[in-house]
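Participant: Give me a 3D structure for the following:
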Amino acid sequence: MTVRLVLGVAIALAAFAVAGRRILLLGRLGMSGQPAEPGRTRGVGGRALALVSEVLGQRKLLKWTVPGAAHFAVFWGFTILFATIVEGFGALFDRDFHIPLIGTHAWLGFLEDTFIVAVLCALAVFAVIRLTQSPQRRGRRSRFFGSHLGPAWLVLFMIFNVMWTLLLYRGAQINTGNFPFSYGAFASEAVARLLAPAGRTANDVLETVGLLASLGVVLAFLVLVLYSKHLHIFLAPLNVAFSRRPRALGALLPVYSGGREVDFEDPDEDDKIGRGVIEDFTWKGMLDFGTCTECGRCQSQCPAWNTGKPLNPKLLIMGLRDHAMAKAPYLLDAGQTNADVLAEAGRPLVGTPDEGGVIDPDVLWSCVTCGACVEQCPVDIEHVDHIVDMRRYQVLIESQFPKEAHTMLRNLERAGDPWGRGARARLEWTAGLPFEVRVLDGGKLPADIEYLLWVGCAGALDENAKKTTRAVAELLHEAGVEFMVLGGEETCTGDAARRLGQEVLFQELAKQNVEKLDAAGVKRIVVTCAHCFNALGNEYPQLGGVYEVLHHTQLLSRLVAEGRLVPEHPVEAAVTYHDPCYLGRHNRVFDPPRDILGNVPGLQLTEMPRHRETSFCCGAGGARMWMEETIGTRINETRTDEALATGADVIAAACPYCIVMLTDGTATRKQEGRAPEDVQVVDVSRLLLRAVRPAGSPPSEKE
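Facilitator: The predicted model follows:
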């Protein structure tokens, strides 16, 4: 007894010393980051619910059924089997030790053994997944591409060691008469039967060896976790608890420095604009980097990575984490750094391989900010926030960004729209409508106006998007909804500028718009663009502009449900619907467009394999619509191929950006002879208008 007590305590003290030193380093490194923006600790109830749902309930992981179930088994296995660790440490002091109150109940023994078996089965599943999905077999299509596979296999091996040593100890303990459960521990009892022929003396030895081995493996596993990507075991609950609620999608955060928002009209000399070096990231950013599980769920859904671009959300986070760890001695104690650490400290955060950059510029500018990575991440890493923050530094401090974006920014500054058409062109879409569109020309909105129709740059200036605007206007008129437009007073919301990283221009445009809207007494706005919808509804409140903002599909769906619009004329077509990222994934508007399509007689809806939360981007977001796509295959063509594969005659969407990109994709496929000539790409509203328009009435647009 004395020997195993001494050995057990010595092993524990050594492991805790090594682990404690690592925890201290990680804690100091994490807190070396900048203060996070306010609100990370607000809403305790929602954060507690997130912990229950995402950590205890493994909600996001279970979306991937087989690996999710295996991870669920391992997570809850270690949670339940913590009781066996308590039993093991207690047995160092007393061979007959059991947990007070419940320690001899048969159900506890049964539960412990059930999860031992469940964990072993899960390990087999993980091994099969890693073998069949290995980068050697699937190349960059493997979600484990670039992950640290050696340590991952080592962790699986260590978990296996935890389980078999535990069974060895428990089986021998049954044979020596020191087991706390009289029955129920079926797996341990099976091992006991195998060990019984060895006799009492041998089982005494095996009990001690098994106990020390079990505790030793557990403690070694603790140290391994702290030095590997499995650090997420401890950090994931913290990252979930402090994540943006309800999710890091929709609105981008303003620029924060030192925990407060930067005032661009009167900035402080010490303000940090964006992220130019690793220490510019907040402690939440550092927590994100350390929490990455390297599972690859983000990269499996990333449209950039899946079309041959260099951006891999997982590798981006891993690169930032590895750089932070390598630079840690410099950040924490510059007086004890060596040449390698100083070289790491001198690397530019964003730079080409020749410059030694941590993040290649092509990686940074490949992002379409679609949010698929954030949606998929099981530990709530905020990839898009970090990418945009690095873009902000590049644009506002370094003036380094793709040259094609210069034209778009210049047009926004001079004309208030990305095309540079100016205010005079804002009402061209109204020509030929069978009714007069009321234009607010100064003053307040009249009392009879229900909504301001925010037309948007595309809706007013893009020839295809004008058809959507006209259709929405006709439908509102048909339903008796009184609305007005700003006409030439409307300017771009600034969405593209903000996602490019040009926060100053975004704020200038947004403040102008807020001033106009407030002066007009606007309370309710309906928009036809998913990007305008997101900016006006989610980001303008940051600047004091608080309005009720509806997407046109939400309002039209409501009007159909209320009987104010009656789609009674059949539209015979096979249709598939593309979820715009900034309508669906970012704002959870999935059902209204489908409700509209479902109410149009004659339409047959077929969903693409990737839809709703997993919808594949059209390629226009993140200001990518205004930049050339020269690396890999085109995102819009990949999405077009998915739509065409459904056999649809009509590809429906609910955002002008998506319609532009999918129209270009279908045009390319038609030229290649890979798409029928009669395939159309239209907004949902245009299909509804075809069904609502009375028979024999003249169409207002060329169908």
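
Participant: make it CA atoms for all contacts and neighbour counts henceforth
Facilitator: Fine.

Participant: all helices for the stretch 401-550 of the chain, in order.
Facilitator: 404-415, 457-461, 463-478, 495-500, 503-519, 530-534 (DSSP state H, counting those that start in this stretch).

Participant: likewise the stretch 151-300 of the chain?
Facilitator: For the stretch 151-300 of the chain, applying DSSP H, counting those that start in this stretch gives helices covering 186-195, 200-226, 232-241, 283-291, 297-301.

Participant: For R140, which of those is the nearest?
Facilitator: helix 297-301 (9.6 Å; CA to CA).

Participant: The closest one: how far from the chain's middle?
Facilitator: Centroid separation for helix 297-301 versus its chain: 9 Å, with CA atoms, centre = their mean, to the nearest Å.

Participant: what's it packed up against?
Facilitator: Secondary structure elements in contact with helix 297-301, counted by 3 or more CA pairs under 8 Å, 6 or more residues apart in numbering; DSSP states H and E, are helix 313-332, helix 372-376.

Participant: State which helix of the protein is the longest.
Facilitator: helix 2-31 (DSSP state H).

Participant: List the buried residues in that one.
Facilitator: 4-5, 8-9, 11-12, 15-16, 19, 23, 26, 29-30 (16 or more other CA atoms under 10 Å).

Participant: With stretch 400-420 instead?
Facilitator: Across stretch 400-420, burial judged by 16+ other CA under 10 Å covers 401, 405, 408-409, 411-413, 415-420.

Participant: nearest to I174, of these?
Facilitator: For the buried residues of stretch 400-420, the nearest to I174 is F401 (68.6 Å; CA to CA).

Participant: Please verify my assumption that that closest one contacts R392.
Facilitator: No. Here F401 lies out of contact with R392, judged by CA atoms under 8 Å, at a distance of 9.8 Å.

Participant: Identify the spatial nearest neighbour of R59, chain neighbours not counted.
Facilitator: Leaving aside its chain neighbours, R59 sits nearest to S53 (5.8 Å; criterion: CA to CA, 6 or more residues apart in numbering).

Participant: What segments of the stretch 1-150 of the chain are helices?
Facilitator: Counting by DSSP H, counting those that start in this stretch, the helices of the stretch 1-150 of the chain are 2-31, 44-50, 65-80, 82-93, 106-132, 135-138, 149-176.

Participant: closest to L61 out of the helices of the stretch 401-550 of the chain?
Facilitator: Using CA to CA, the nearest of these to L61 is helix 530-534, at 27.5 Å.

Participant: Identify the residues contacting the closest one?
Facilitator: With contact meaning CA atoms under 8 Å, 6 or more residues apart in numbering, helix 530-534 is reached by 250-251, 456, 493, 495, 527, 549-551, 580, 582-583, 586-587, 654-656.

Participant: how close does the nearest residue to L108 once chain neighbours are set aside get to P180?
Facilitator: Counting by CA to CA, 6+ apart, I102 is the residue found nearest to L108 once chain neighbours are left out, at 7.4 Å. As judged by CA to CA, to the nearest Å, I102 and P180 stand 10 Å apart.

Participant: Could you also give me the structure for this next sequence, so I can compare it with the first?
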Amino acid sequence: MIVGLAGAAVTLVLAGRRILFLWKLFRTGQPDPERVLQVKRDPKADVEGQVVEVFGQRKLLKWTVAGLAHFFVMWAFILLITVYLEAGVQLLFGLHAHIPFIQTWPPIGFVQDFIAVMCLAGLATFTGIRIKNSPKKLDRRSRFKGSHTSGAWLILFMIFNVIWTMFFFRGAEVANENFSYGKAAFASHGVGQLMKNIGEPESGTMVAVEAVGLLLHIGVALAFLVIVVNSKHLHIFLAPLNVMFKRRPDGLGALLPMMSNGKPLDFEEADPDEDTFGRGKIEDFTWKGFLDMTTCTECGRCQSQCPAWNTGKPLSPKMVILELRDHAFAKAPYMLATEEEREKFTDEQKLAMEVDKELVGDEGVIHPDVLWSCTNCGACVEQCPVDIEHIDHILDMRRFQVMIESSFPSEAGVMLKNLENKGNPWGMSEMKRLEWIEDLDFEVEVVDDKLPEGTEYLFWVGCAGALEDRAKKTTKAVAELLHIAGVKFAVLGPMEACTGDPARRLGMEFVFQMLGQQNVETLNDAGVKKIVATCPHCFNTLANEYPQIGGNYEVVHHTQLLAKLVEEGKLTPVTPIEEKITYHDPCFLGRHNKVYKQPRDIMATVPGVQTQEMHRHKDRGFCCGAGGARMWMEERIGKRINTERVDEALGTDPDTVSTACPFCLVMLGDAINEKKNSGDAKESLEVVDVSQLLIRSVKGEKEPAAAE
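Facilitator: The predicted structure follows:
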């Protein structure tokens, strides 16, 4: 008892110091009151999150083998607390002490042994996965590239120690005829049979063996606790908190507005010296940002799905979080010190604490190439099993670089000027927004001041849909389909301006606010209630981000509306399209807004169409490379993302590649044209929007719309 209690006391002091340090570090972060308010507003959602994400391991089980292994190891951690309760009782009250029912009911002993055996199987699985996917063998193709692999092996070893000492301790109980669960605890009973030759029951030898087993089991747990709070396995305790305080949209939702000191930033009254413009130094992160950093498990699932990482670029979402975490830990002594204490630090100490190290820079914590490689596709956030919000942190660092440092890729500056001066990224005249209507054989209502009476939907055409030749085909197809279905709609024409998505995703929040407020005023004055949009970026901004600036509308993507019209019998595909088609999921339609079904439903209703999914699809879909304002930035590092995606599409041997986004249409089309020029793709291969397939079948067109 003396040895056990002394060890427990030392452990609690060491673990307590670390936990106190982390608590103080979190408190230095910027306030984020909305995180707490959302839990108070909707505690039911938090309970559901804990049940599904933490205890149900929903995201981890998407990767079946590794997910099952982690499921059993995690539940072993929870259920074997009862074994440590047993050990604690015997440590304090003697080897024969047992709590009635909890330590005497056989089914409990069976559950304990079963989960312990499954934990051993999980450890063996993890060992195999880590050997197979070792960074030494696979380099960048390993999701563990950049992770602290030695620490992971130590944790696996410590979990193994917990299990074998448990069976040693309980086996000694069996051999000493002091085990209360009987044969129900099958594994412990089996070990006990092997240990019966050590000595007679209740002999000094067996009592000593049982006591040693008890102390070993407790000692391993105490050492494990100290290791856990000082390692990436701190997520054992922090993951439930991170899940509790995560953002809770259905999908990735809107970008968070710029905040300073816990309040939305007012650009008219903001002071760069007093207010926080994004993240320019580690102290600018919120407490939730620090929680994200310390919760990272280094599993590399985000990295394995990242389109930038998979095409040879320096961005790894995992490494962004780890580098921020390591910098925060290095700088923490300075951040936690008083002004008087800071003055006493030597230059060498400040260097070690990275006091003057810039957050973003060639010699900074995050290299600019890392920051600007992100497409905002959301694959990292979708895959993260502990709900880290990588995109929020990347965008907040971009905001500081753009708005305070004026440091961003030069070609993006042209896009920003065009948005400010012309209201669209291409800098075209606003009068060109109606030219697509000239090719239609019916009249399209154009909003003057108010929405025409009886109008059901405002058709938000978008900049690409109105000005980009390939996207115009989608616009005309959707307009025709709505007309055929008898849906009364109107467009804004010259009154429409870019939603501001490219500016916001670049980090220029001010331009987004300017364009957004202009559009919201136009929409509200016109009395708009319902909007249909063909561009997923416009759709996401109108539906999820405009409520932040006073624009609340019922917004649908054109695939959602068209699928509904087909289901209601208002659109009937009749002409067969005998083609093999593979569908590309736009990131801002799929992962960001969970619209996977309707585009596929539309294709399924077209006679003759054979659909073939790419390997990476739906929530694991691969980006086209245009998101995060990358549409207007050159891709100079590694393989082009759109080329990688088209290579995957070509692997299905399609006659047509379909999608539901004008940006994807352009990016995939460009890559396919390159493949045609090099002879790697058949000349007839085209990229079309699903609406173009539908109009061909509804109207009975014999030739593909792309051949016009």
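
Participant: How far does the longest helix of the first structure sit from its chain's centre?
Facilitator: 35 Å.

Participant: What angle do helix 200-226 and it make with each other?
Facilitator: 10 degrees (axes from the mean of the first three to the mean of the last three CA atoms, to 10 degrees).

Participant: can you list the helices of the stretch 1-150 of the first structure in CSV and add distance to T430 of the first structure?
Facilitator: Shown next, in CSV, are these (distance: least, CA to CA, whole Å):
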stretch, distance to T430 of the first structure
helix 2-31, 56
helix 44-50, 46
helix 65-80, 50
helix 82-93, 69
helix 106-132, 57
helix 135-138, 53
helix 149-176, 59
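
Participant: tell me the most buried of those helices?
Facilitator: Mean neighbours per residue, mean count of other CA atoms under 10 Å, is largest over the helices of the stretch 1-150 of the first structure for helix 149-176, with a mean of 20.

Participant: can you tell me which residues contact the closest residue to M195 of the second structure other than its chain neighbours?
Facilitator: Excluding its sequence neighbours, the residue lying closest to M195 of the second structure (CA to CA, 6+ apart) is A175, at 5.9 Å. Shown in contact with A175 of the second structure (CA under 8 Å, 6+ apart): 192-193, 195-196, 201, 206.

Participant: Report the separation between A175 of the second structure and V191 of the second structure.
Facilitator: 9 Å.

Participant: try G122 of the second structure
Facilitator: Counting by CA to CA - G122 of the second structure and V191 of the second structure are separated by 20 Å.

Participant: which ones are touching L322 of the second structure?
Facilitator: Per CA under 8 Å, 6+ apart, neighbours of L322 of the second structure: 293, 296, 298.

Participant: residue in the first structure matching it?
Facilitator: Matched across to the first structure, L322 of the second structure falls on M318, judged by TM-score structural alignment.

Participant: same check, this time on Q610 of the second structure
Facilitator: Under the alignment (TM-score structural alignment), Q610 of the second structure maps onto Q604.

Participant: picking up where we left off before, closest to S147 of the first structure out of the helices of the stretch 401-550 of the first structure?
Facilitator: Closest among the helices of the stretch 401-550 of the first structure, once you apply CA to CA, is helix 495-500, at 28.4 Å.

Participant: what residues are up against A116 of the second structure?
Facilitator: Here A116 of the second structure is in contact with 76, 80, 163 (CA under 8 Å, 6+ apart).

Participant: would you turn the residues you listed into CSV with distance to L156 of the second structure?
Facilitator: Output for those, formatted as CSV (distance: CA to CA, whole Å):
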residue, distance to L156 of the second structure
A76, 13
L80, 16
I163, 11
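
Participant: Looking at those, which is nearest I394 of the second structure?
Facilitator: Using CA to CA, the contacts of A116 of the second structure come closest to I394 of the second structure at A76, 35.5 Å.

Participant: so the closest one makes contact with F114?
Facilitator: No. Counting by CA under 8 Å, F114 is not a contact partner of A76 of the second structure; they are 9.1 Å apart.

Participant: What is the burial count for the residue nearest to R59 of the first structure?
Facilitator: 13 (other CA atoms under 10 Å).

Participant: Distance of it relative to L61 of the first structure?
Facilitator: For S53 of the first structure, the distance to L61 of the first structure - CA to CA - is 11 Å.

Participant: More neighbours: which of I102 and P180 of the first structure?
Facilitator: P180 (21 against 11).

Participant: aligned partner of the more buried one in the second structure?
Facilitator: Aligned partner of P180 of the first structure by TM-score structural alignment: S180.

Participant: ok, and the closest non-adjacent residue to that match?
Facilitator: T104 (5.0 Å).

Participant: Give me the neighbour count for the one you found.
Facilitator: 15.

Participant: Please report how far G171 of the second structure lies from C119 of the second structure.
Facilitator: In terms of CA to CA, G171 of the second structure sits 18 Å off from C119 of the second structure.

Participant: And R143 of the second structure, by the same measure?
Facilitator: Using CA to CA, R143 of the second structure is found at 23 Å from C119 of the second structure.

Participant: cool, and V320 of the second structure?
Facilitator: 31 Å.

Participant: before we move on, what about L359 of the second structure?
Facilitator: Taking CA to CA, one finds L359 of the second structure at 41 Å from C119 of the second structure.

Participant: Can you name the residues that contact G638 of the second structure?
Facilitator: 311-313 are the contacts of G638 of the second structure under CA under 8 Å, 6+ apart.

Participant: Mind doing that once more with 10 Å?
Facilitator: Residues in contact with G638 of the second structure, defined by CA atoms under 10 Å, 6 or more residues apart in numbering, are 308-314.

Participant: how about it, what's its match in the first structure?
Facilitator: With TM-score structural alignment as the criterion, G638 of the second structure pairs with G632.

Participant: give the contact list for the counterpart of H477 of the first structure in the second structure.
Facilitator: With TM-score structural alignment as the criterion, the equivalent of H477 of the first structure in the second structure is H483. Each residue near H483 of the second structure by CA under 10 Å, 6+ apart is listed here: 442-444, 477, 489.

Participant: same question, F289 of the first structure
Facilitator: Counted by CA under 10 Å, 6+ apart, F289 of the first structure has contacts 30, 229, 232, 239, 283, 314, 316-325, 381-383.

Participant: Equivalent analysis for L5 of the second structure, please.
Facilitator: 11, 88, 91-92, 218.

Participant: Can you pick out the most distant pair from those?
Facilitator: So, these by CA to CA: farthest apart are T11 and L92, at 17.4 Å.

Participant: quick revisit: across to the first structure, which of the contacts of G638 of the second structure hold up?
Facilitator: Contacts conserved in the first structure for these, using both residues aligned by TM-score structural alignment, their matches' CA atoms under 10 Å: 308-314.

Participant: Done for today, thanks.
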